[in-house]
Structures are given as structure tokens and as C-alpha cells.
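In: Have a look; sequence and predicted model below, questions after that.
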Amino acid sequence: MTGTALARVSGVNDDDRLQFAIDSAVRVHADRNDRESRFPTESIAALAESGWTGVLNAAHHGGLGLGLVDFAEASYRIGQADASTGLIYVMHVGAAQTINLYGTEDQKERWLRDTRGAALGTYSCSERATGGHWWFNFSQAARDGADYLINAEKSFTTSAGHADFYILQTRSPEARDQGDITFFIVDGKAPGIVPGPWSALGVRANHSGALRYDGVKVQARDRLGAENQGKEIIYNGLSPVYLIGLGAVWEGVARGVLDRAITHTQGFVHKDKNRSLSEYQAIRQEIAKAKVLAESLGPWRRHLATQLDALWAAGKPQSELLIALTEFKVHAAEVANTAAAAALTVTGGYGYSSGPIERAFRDARAAIAMGPSNVIARDWIGKSVFGQPLELFYEGGE
């Protein structure tokens, strides 16, 4: 039964459609996509058909009109099946949400209405020159009459070469300094967009390779927000949805790998002892330690997402939760790594062999590195504890 056929069955709701897409496509294709570094086209199509790629978009733009609690739950559940698809999903919904928050009605009509169907969006922010400081750009837009010309080398862009539109971050034309940033919506089919190869330890299917913009023309109507509004967009339109979604995916990875380890240790029996792995105290201890950590994430996620929804509804800056969201991302990344390591330990050769446990172990390493990396993020948290500025753009400021 396809997602469309499922949608016609009486009593099937949005939640059922999401789970059907995960079980019938995301989970089914995950190992092959990882093994072949293959972009998860079928999985994204199934999520789009279910309507969940438009989770935050208004109903009159073809979306579900739901909130960040629902988005974070979806990210968590997708992450249980496949981290690569989960990250693609988070970047897509985040890109759409940035348009929801800062786009014109014309932009919403042109770019959001199709996100329930074939259109796929993503962020294109980080540059090699600034490494993990993805918010700091050296590239700069130029004027092309009333329009714009983009020349930029982006280092990590999820869905590079596959996205239908990119939310591009760069310095404004005639930028006064590094904090003078502008965002653009760039058509993924525009001439001059050149994706690089993607080869990585984990999340091999999300194609987060380099992306070059060689003289890419962008019409004025696809500038997102005003010139020099980019810093505000980073804090309020990009970071909150990105961080809650990112943490939710890694929570899902932790839960998914833990569930697989539990299933294996219950089912595998040492014939010489006639005992399952789960009957050994050492195995139970490893599982228990990981479970305690995994259980800490869900309530925190729901609490933060509820607060984000309240701020969104009230029209207040979501950056009020920046540090709390950063803390959640750090903890989720570390729990995913702890759970994956425990799963590998208790499943022995089975877990070490190519498959979902070994895949989760590799995927979880990306959680530590993804911006803000846990090293950078912990420094932000420490600075906030002591009332010190984050210094994202200016020494002694921010």
C-alpha cells in the first residue's frame, strides 16, 4: 500500500502516515543507502507523500500546520530508522521554516507549496575557511542590476546536488563587516551550482558534500528577509529549529541502536551454556547504563519544543532558548555515542559486522562534529554560565 493509498483509508491520521513512511521506506532502504553512499530518494519521497515534509507549513501552503513538538517527534522517529534520512529531513524542514518566518507571501507560495510533494530544501551555510564556525562567512554576494550574483564555496551542504532549493547564507553586497549577512533562496537547478563528492565515515547517504556557486544569479524576489538581516535569521530563524531537530535525530539513533541491541541479546543463545546474552549480568549492566541516558532525552526534547511553539505563537525571538537547545544537542550527541558503543559491546561480532548497529556507531560520530561541534558548544555553555559573550562575530561581543 502506498502512502497515497494509505491516506485514503478511513481513520488513518497524520501519525499513522508518518510511521508507515518510516517502516515502508526509511527503515527498508537504510542499510543499502549507507553501503552504497546512495541518496535516500525513496525515503524522502515517502515522507513527502505522507505530508510530513510540510509539517510546519500552513495548510493553505499545502502543509500540515503542526508545531515544533510534532517536528521534533518526527525527527526522533526517523532517526531511529536512519540518521542520514533524519538529517536530510531536519535540514529540509528547517529551510522551509526559515521561509515561514522570514519569507514573503510570494516566496511561500513558490517554495513551500511544493514541499509536501517533490521539492526538497536545505541550508547552505558553512565554509572551509571558517571550519566549524558555520555562521561566519567570507563569501559575499555581488549586485547584478536589481538582482544578485553569488560566488561561494560552501564546505558542507546536506543534500548537495539533490536539493530543489538552498537557503544560502553569505555576506551582503558592500558588507560593512563580518556581521553584515544576507540570506537567499537559490533554485537548485540554477546554472553554476556544482556539487562535490561525498565520502565519509558515517551518515554516508545524506550527501553533505561541498557545494560551489559559480556566478549563480538570484533574483531580488528571492532574497530572504532584508539585506543585513542575516544575523537575526541565524539566531531566530535557523538555529532553534535546527538544534531541536538535530538533537531529536541523535536521540532517535540512541533509542534505535539500543532497541536493536536488546532484541539481539534476548534472542541469541550460547548453546554451550543454554543462556541468552541477556542472562549475563555484565550485558544487562551495559544496556541499563545506556537506557538511563536515553530516557533523559525525550522529556527534555518535548519541554524545549513546547517552549519553542509558545515563542513562535507569541511572535517572540526563539533565540531565548539558544543555550538550552545547545545543551540538548550536546547531550543527545553524547548519548547517541554512548548507546552505540554499548550496543557494539554487548552484541560482539554480530554488531561489529556491517549492519544497523555498526552503521549507528559510525553515524553517531557525526553528532559530535556537526556544528556547533560539542567542543565549541560546551564553550558557549560555559561562557553563558559566567555571563561572558559568545563572540560568534565580534571579539568581546554577542
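Out: Received, thanks.
In: switch to C-alpha atoms for all contacts and neighbour counts from now on
Out: Will do.
In: and residue 350, helix, strand or coil?
Out: Using DSSP: H, G, I helix; E, B strand; the rest coil, the secondary structure recorded for residue 350 is helix.
In: what number of residues lie near it?
Out: Other residues near residue 350 come to 16 when the count uses other CA atoms under 10 Å.
In: From residue 261, how far off is it?
Out: With distances taken as CA to CA, to the nearest Å, residue 350 is found 10 Å from residue 261.
In: Same check on residue 286?
Out: Residue 286 is 10 Å from residue 261, by CA to CA.
In: same question, residue 72
Out: For residue 72 relative to residue 261 (CA to CA), the value is 24 Å.
In: ranges for the strands of this protein?
Out: Applying DSSP state E to the chain gives strands spanning 121-124, 142-144, 147-154, 165-171, 181-187, 193-195, 211-218, 223-224, 269-270, 275-276.
In: Pick the most deeply packed of these.
Out: Mean neighbours per residue, mean count of other CA atoms under 10 Å, is largest over the strands of the chain for strand 121-124, with a mean of 29.
In: let's bring in a second one:
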Amino acid sequence: MTASVESLPSSTDALATLHRVIDDVIRPQAETVDRSGTFPREGVDALAAAGLLGLASSTEVGGGGQGMRVVADVIERLAAECGSTAMVVLMHHAATAVVEAHGPREVRAAIAAGGHLTTLAFSEFGSRSHFWSPTGTATAAGDDTVRLDARKSWVTAAGEADSYVWSSLPLSPGAGPMTLWLVPADSAGLAVAGDFDGLGLRGNGSRPMTADGLLVPTEAMLATDGAGLDTALTVVLPWFLVLNSAFCLGLADSAVAEAGRHLTGTTLTHTGAALRDAPVARRDFAQLKIRTDALRAFLGDTLTALETGRDDATLRVLQVKALAGETVADVTDGAMRLCGGSAFRRELGLERRFRDSRAARVMAPTTDALHDFVGRVATGLPLLDEANR
């Protein structure tokens, strides 16, 4: 991936820059990306050139130095226009958090400059959505070299990213439950192992990948051997869950806005009344609006909890994606019903948002897993029992 960063946006102009990219590139191509299942390369490159892929990178390496709140706002606005593009950028920022914490300076600088797209490679065929239980192996191959072997089931931007934050069993048995590696995309033995023809997020490139005798230097290890689960829980999980919630909010908010336009702009010829004149329609619309605004408030509180180090920050992070996944599924479904047959036409954009919203419930950690996590934390139990660590 190559890009020339125009200028890294500050917190005050990042959204103005984003709106320009959305207007010029992302919105015009959203329907085509969805219909064809094509990776949104032009949109991703435009975001990179605008400095938005390096938004959270440290200023020390030339990045924007922005926090999670600004990035969440970017993801929300992208999701309102193109879910596939938003998911690619979401996974990039979740992986960037690890690279910023433990990766080499040259890769950090490349991300900051908009010349490097990264992503997470956690889910595996053997453990599915239980990302905390890898089955892929890491074995010493001599001369400070490590061999990685794995079958990854879902990797966003597979074959499109420049690197993968890769999970495996530890290099040394007993070192810990998981180790993370930074795997370059051009590594021999790394391959995309299938296509993606999904219900929604059709352009996000979530495809299986395999590592078959993939060799990386020992220094490709991120953090220490066996510390990957702690890194995943303390670094990756907050970024992923919060940004995923912002993604859901963007979809829900745009669905409510479209439903509102339909109710106010559609008139029944035989009565002369707009759809909004019906009390039942107004009630149903109000319920969608209230649920979306409630999610926005909860997401804002979660970000505040993280920023201020509140005692309930971990609980809020776990709760927010569970809330967001159910909210966006229900709100997009309700918007489809409010708009009736019109919602089934592609040009309204509601059916695309409806399909894209289905991913939140099943994307690891799934809603069911999050409910268990919330129950564990809220009753004083550890997030994962020892069998899963």
C-alpha cells in the first residue's frame, strides 16, 4: 500500500477531512462495493492520503496522536456511508493499537504516514470466535527464526493489508496461552485460502488465510512470549469493542435518518397525508430514535470511563458492544418495516445497512460471549476462567 499523506488532521479538522473523502470517494462507491463485493481500495487509499489511517499513531512517529474518541467518530461516520470501508478501517486501528504498543518503529512510522494498512488475524477454524484460544502453532526454526502454522477463518482485508497482527500458541510451552506476531503480507508460506461472499459487509475482504511453514524472525514477536492474551484483553479488546460499537451506531443512526426522510417525504395520494401523520408510525419511529440515542449516550459514557480511568471502565467496554449489536439489529429491522416495500429497493440504502448490521452479533466476542463476560465481571469473577487462559 502506498499513499502520500497530505497533512495529518488535528482533532478539529479530522472530521472535515473525512467528510470530503466521504463525499468524493466513499459514498459514490458504496453501492458498487456492496453489489460487487469488491474491496474498497480507492476509499481506503483516500483515507490514508488524508492522514486518517495514522490518526491514532503517536506524534513521535509522525502520526495524528488522537485518542479513541476521535477514531470512534470517524468509524461512526464511515459506517453510515459504507460498512465495508468502515470495517476495514476499524480493524486497522485495532491492530495499530498493538503495533503502537509493541511494534517496530519503522512499521509505526509507515502507518502514521498512510503507507501501511494492518489488520487482526485472530479467529481460527479450530477455535472459531473464541479468539482467546488459538490453535495455530509457533515453533523455533533456528537462527532466531520462528515457524508459524495456522488456519485462520476470518481475516478482514485478507490479501489487501500490508501486515497482520497474528496470534498463535506460545513459542515456549507453558509461557502463557497466546503469543502475538507482526506478520508481513509478503511472507512466504502466507496465503489467502478462500473467497468471501457474505450477506453483508461484502467488500471488507474477510477471507480465510493459512500459514504453512511461514518463517518470521523472533523479533516479529509483539510483547513477550505467552503475553498475547493479556495484550489482546488490555490493548486490542477496548479498541475493537468501542470501535465496533461506533460502527453499529453509524449504521443505526443512518437507518433512522433514512426512515425519517421516508416518513416525512412520502404522501398517500388518496388521503393527502404524509406517513408521519399516522400516530403508530410516529410511535415506531420514536422508539428507533430513542434506542439509537441511548446507544450514543452509552458509547459516550464508555469513552469517558476509559479516558478518566473509572473503576467501571472494563465493564462498560464489555457492555457497549453487546448493547450496540442488539440495538443496530433491532433498529435496522424496525426501519425496514417502517419504510415497507420501499426499503427492499437498493437505492434507499436501508437493506444494505440491514445486512451489514447482522455482523455485530456474531463477530467475536459474540453477543452471547459478551453477556457471559459482563455477568462474570459484574459478579466478581475473572473475565476468563483458568481453563481458557
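Out: Perfect, thanks for sending it. What you see is a predicted model, and the numbers here were worked out from it, not measured in a lab.
In: any common contacting residues for residue 286 and residue 261 of the first structure?
Out: residue 346 (CA atoms under 8 Å, 6 or more residues apart in numbering).
In: These two: which has the busier surroundings?
Out: Set residue 286 of the first structure next to residue 261 and count neighbours by other CA under 10 Å: residue 261 wins out with 26 against 17.
In: Find the nearest non-adjacent residue to that one, please.
Out: Once flanking residues are discounted, residue 261 of the first structure sits nearest to residue 343: 5.2 Å by CA to CA, 6 or more residues apart in numbering.
In: which residue in the second structure lines up with that neighbour?
Out: Matched to the second structure by TM-score structural alignment, residue 343 of the first structure sits across from residue 335.
In: and what of residue 249 of the first structure?
Out: Aligning on TM-score structural alignment places residue 249 of the first structure opposite residue 247 in the second structure.
In: Report the contact partners of the spatially closest residue to its match that is not a sequence neighbour.
Out: Leaving aside its chain neighbours, residue 247 of the second structure sits nearest to residue 76 (4.9 Å; criterion: CA to CA, 6+ apart). Taking CA under 8 Å, 6+ apart as the contact definition, residue 76 of the second structure lies against 86, 246-251.
In: let's see 7 Å
Out: Under the criterion of CA atoms under 7 Å, 6 or more residues apart in numbering, the contact partners of residue 76 of the second structure comprise 246-247, 249-250.
In: preserved in the first structure, out of the residues you listed?
Out: Shared contacts between this structure and the first structure among the contacts of residue 76 of the second structure (both residues aligned by TM-score structural alignment, their matches' CA atoms under 7 Å) comprise 246-247, 249-250.
In: Just send the strands of the first structure back as JSON lines, with distance to residue 82 of the first structure too.
Out: As requested, those are arranged in JSON lines below (distance: least, CA to CA, whole Å):
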{"stretch": "strand 121-124", "distance to residue 82 of the first structure": "18"}
{"stretch": "strand 142-144", "distance to residue 82 of the first structure": "39"}
{"stretch": "strand 147-154", "distance to residue 82 of the first structure": "25"}
{"stretch": "strand 165-171", "distance to residue 82 of the first structure": "23"}
{"stretch": "strand 181-187", "distance to residue 82 of the first structure": "27"}
{"stretch": "strand 193-195", "distance to residue 82 of the first structure": "23"}
{"stretch": "strand 211-218", "distance to residue 82 of the first structure": "24"}
{"stretch": "strand 223-224", "distance to residue 82 of the first structure": "31"}
{"stretch": "strand 269-270", "distance to residue 82 of the first structure": "28"}
{"stretch": "strand 275-276", "distance to residue 82 of the first structure": "28"}
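In: Quick one: closest of those strands to residue 370 of the first structure.
Out: Closest of the strands of the first structure to residue 370 of the first structure is strand 121-124, at 13.3 Å (criterion: CA to CA).
In: Would you check the span in the second structure matched by that closest one?
Out: Counting by TM-score structural alignment, strand 121-124 of the first structure lines up with residues 118-121 of the second structure.
In: Quick one: distance of the matching stretch to the chain centre.
Out: Stretch 118-121 of the second structure has its C-alpha centroid displaced from the chain centroid by 10 Å (CA atoms, centre = their mean, to the nearest Å).
In: Just give the number of residues close to the aligned residue in the first structure for residue 298 of the second structure.
Out: Structural alignment (TM-score structural alignment) places residue 298 of the second structure against residue 300 in the first structure. By other CA under 10 Å, 14 other residues sit near residue 300 of the first structure.
In: With the first structure overlaid, how far apart is the match of strand 121-124 of the first structure on average?
Out: Relative to the matching residues in the first structure, stretch 118-121 of the second structure has an average distance of 0.3 Å after the fit, by mean CA distance after the TM-score superposition for the first structure.
In: For stretch 302-310 of the first structure, what is the distance to the chain centroid?
Out: 17 Å.
In: for that stretch, which positions count as buried?
Out: Judged by neighbour count using 16 or more other CA atoms under 10 Å, the buried positions of stretch 302-310 of the first structure are 302, 304-309.
In: what does stretch 275-283 of the first structure give?
Out: Within stretch 275-283 of the first structure, the residues that qualify as buried are 277-278, 283, counting by 16+ other CA under 10 Å.
In: Not counting the match of strand 121-124 of the first structure itself, show me its contacts.
Out: Contact partners of stretch 118-121 of the second structure, identified using CA under 7 Å, 6+ apart, comprise 91-92, 95-96, 152, 155-156, 161-167.
In: Name the nearest of those relative to residue 202 of the second structure.
Out: Comparing those against residue 202 of the second structure with CA to CA places residue 156 closest, at 10.8 Å.
In: Which residue comes closest to the aligned partner of that closest one in the first structure once chain neighbours are left out?
Out: Under the alignment (TM-score structural alignment), residue 156 of the second structure pairs with residue 158 in the first structure. Taking CA to CA, 6+ apart, and ignoring the residues beside it in sequence, residue 158 of the first structure has residue 208 as its nearest neighbour in space, at 3.9 Å.
In: And the one you found? What does it align with in the second structure?
Out: The equivalent of residue 208 of the first structure in the second structure is residue 206 (alignment by TM-score structural alignment).
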